[in-house]
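> below: sequence and its predicted model.
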Amino acid sequence: MIVGEYRNQTTSVLFTYPIKRRKLIAAKLIVILAFTFGVILFSDILLGSILVAADRYHPFVEDSLAMKQVQSMLNAYVVSSLSAAAMALIPLAFSMRKHSVTATMVSSVLLVLIVCSGFDGPLVSIDAALAIQLTLGVAGLAIAWLSMLRLETNDVN
């Protein structure tokens, strides 16, 4: 969304409005964060619900699901969705250098390949460690912040 507007030169028209550039970019980043968070959380809850519903008709999970487990799963879904939404901002660093949508897509795919790859199945992946998820999330937020700081000087020229 942001890189496409830079590439198509529509940001120069947007920046003529009497609104600070940082606020405009911050609004776009918030939209990206909220959309990514909402879609990931919705898909996690939907797939979890489908799993529970399928287990009622074809029992393949041995234990029953308690409310305490549901609450801990929802908490894990929210934390995972927040960190994934913040990680979605990491490709912004690569794409803002060349104002290239292709660089955004390639860096996004590479990031997902690195983060979600498992060495010995899904239990030993980088995504399984909460500290790594949160660190990458903070890195995404830092990249977004630095992009907003550079906006006044480098990104407009």
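Happy to help now that I have it.
> drop to CA atoms for contacts and neighbour counts, all remaining ones
Fine.
> can you pull out the helices in this structure?
2-7, 11-14, 21-57, 67-87, 91-98, 101-116, 130-150 (DSSP state H).
> can you list these in CSV and add mean neighbour count and distance to Leu123?
Below are these laid out as CSV (neighbours: other CA atoms under 10 Å; distance: least, CA to CA, whole Å):
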stretch, mean neighbour count, distance to Leu123
helix 2-7, 17, 35
helix 11-14, 13, 43
helix 21-57, 15, 17
helix 67-87, 18, 15
helix 91-98, 19, 26
helix 101-116, 16, 10
helix 130-150, 17, 12
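> can you put those in JSON lines and add distance to Val124?
Shown next, in JSON lines, are those (distance: least, CA to CA, whole Å):
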{"stretch": "helix 2-7", "distance to Val124": "34"}
{"stretch": "helix 11-14", "distance to Val124": "43"}
{"stretch": "helix 21-57", "distance to Val124": "20"}
{"stretch": "helix 67-87", "distance to Val124": "16"}
{"stretch": "helix 91-98", "distance to Val124": "24"}
{"stretch": "helix 101-116", "distance to Val124": "10"}
{"stretch": "helix 130-150", "distance to Val124": "12"}
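> let's bring in a second one:
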Amino acid sequence: MQNLVKLELKRVSLKSHFISLLAANVVITLLSAFTSSLLSADGGVAVTGLPPAQLDTLTLATMLVRAMLIVWEAVLISAFIVEEYRSKTINLLFTYPVQRGKLIAVKIILICGIMLLFHGLSGIFQYACLSFISQYFPFVTTSPANLMTQAITALSAVLLGLLPLYIGMIKKSTIATIVSSFALAAIVSNSQGSSAGLMSIPIAAIVFGMIGAGFSAITVRKMVSSDLSN
């Protein structure tokens, strides 16, 4: 298993992903702070007619990070799995003396591991940066985070992020995989159930995670039993 993980890691430049993650988090930090300044009643850039911010800046940043990483996960799924099936290069991997199910499981475990790491690093980055900025700009606000809730939400978001695999494998399309992730990101960021997005509700997050895990299990089962010549 460890050798298979190392083999998969050679196919992706994690360094470039970490640099991109840093850049994306910087943009989200600045965007969240700027949005808070617009919505705050006593912010530096007040807009007439807009109500006071309903979300603290950290919660807004967390919601944006969550949506971003759901799309990011779809990109990894496309690169690691869907594109290999589309181009049939997966055939070479299946010539290894390893069960097909195990090979696919390694890919999914690796993707989930990377995304959990990204969620953790992004959460730390946003909390540290916004806590620092809030010392100088009163419209930037943070609230104490419940680590258990954050962990459940992150894990559920990663599992839900596997749902585009099911959609992408129907037509073996990377475009369908990524487009479906944008739809998912919009759904979980919906403020009807909570101003911080549906994924901020632990029960809803667990349900979403179970849905993602269920559809990914169905997809893996089909992938294991499918005829690669089709």
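Received, thanks. Because the structure is predicted, anything quoted here is derived from the model rather than measured.
> quick one: closest of the helices of structure 1 to Pro122 of structure 1.
Comparison of the helices of structure 1 against Pro122 of structure 1 by CA to CA identifies helix 101-116 as nearest, at 8.1 Å.
> so how much does the closest one differ from structure 2 once superposed?
Aligned to structure 2 and superposed, helix 101-116 of structure 1 gives a mean residue distance of 0.7 Å (mean CA distance after the TM-score superposition for structure 1).
> what residues does that helix touch?
With contact meaning CA atoms under 8 Å, 6 or more residues apart in numbering, helix 101-116 of structure 1 is reached by Val3, Gly4, Ala88, Ile90, Pro91, Leu92, Phe94, Ser95, Ser125, Ile126, Asp127.
> the aligned partner of the fourth one in structure 2: neighbour count?
Read that as Ile90 of structure 1. Aligning on TM-score structural alignment places Ile90 of structure 1 opposite Leu163 in structure 2. Using other CA atoms under 10 Å, Leu163 of structure 2 has 26 neighbouring residues.
> now Leu163 of structure 2: closest residue in space that isn't a chain neighbour?
Nearest residue to Leu163 of structure 2 in three dimensions, chain neighbours excluded: Gly212, at 4.8 Å (CA to CA, 6 or more residues apart in numbering).
> would you mind measuring from the one you found to Asn91 of structure 2?
26 Å (CA to CA, to the nearest Å).
> check Tyr85 of structure 2 too.
For Tyr85 of structure 2, the distance to Asn91 of structure 2 - CA to CA - is 8 Å.
> so what sits against both of those two?
Common neighbours of Tyr85 of structure 2 and Asn91, using CA under 8 Å, 6+ apart, are Leu228.
> need the counterpart of the residue nearest to Leu163 of structure 2 in structure 1.
Checking TM-score structural alignment: Gly212 of structure 2 goes with Gly140.
> who's in contact with that match?
Applying CA under 8 Å, 6+ apart, we find Gly140 of structure 1 in contact with Ala86, Met87, Ala88, Leu89, Ile90.
> do you know how far the first one is from Gly48 of structure 1?
What that stands for is Ala86 of structure 1. For Ala86 of structure 1 relative to Gly48 of structure 1 (CA to CA), the value is 22 Å.
> what of the fourth one?
Taking CA to CA as the measure, Leu89 of structure 1 falls 26 Å from Gly48 of structure 1.
> likewise for the third one?
When CA to CA is the yardstick, Ala88 of structure 1 and Gly48 of structure 1 sit 23 Å from each other.
> repeat that for the second one.
Applying CA to CA, the value for Met87 of structure 1 to Gly48 of structure 1 is 22 Å.
> centre-most residue in structure 1?
Centroid check for structure 1 by CA atoms, centre = their mean gives Ala85 as the closest residue, at 2.4 Å.
> wait, doesn't that one sit right on Val39?
No: Ala85 of structure 1 is not in contact with Val39 according to CA atoms under 8 Å; the separation is 9.4 Å.
> can you list the contacts of helix 101-116 of structure 1 in a markdown table and add distance to Val70 of structure 1?
Output for those, formatted as a markdown table (distance: CA to CA, whole Å):
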| residue | distance to Val70 of structure 1 |
| --- | --- |
| Val3 | 39 |
| Gly4 | 40 |
| Ala88 | 26 |
| Ile90 | 31 |
| Pro91 | 33 |
| Leu92 | 34 |
| Phe94 | 38 |
| Ser95 | 39 |
| Ser125 | 23 |
| Ile126 | 24 |
| Asp127 | 20 |
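> tell me which two of those sit farthest apart.
Checking the contacts of helix 101-116 of structure 1 with CA to CA, the most distant pair is Gly4 and Ser125, at 32.3 Å.
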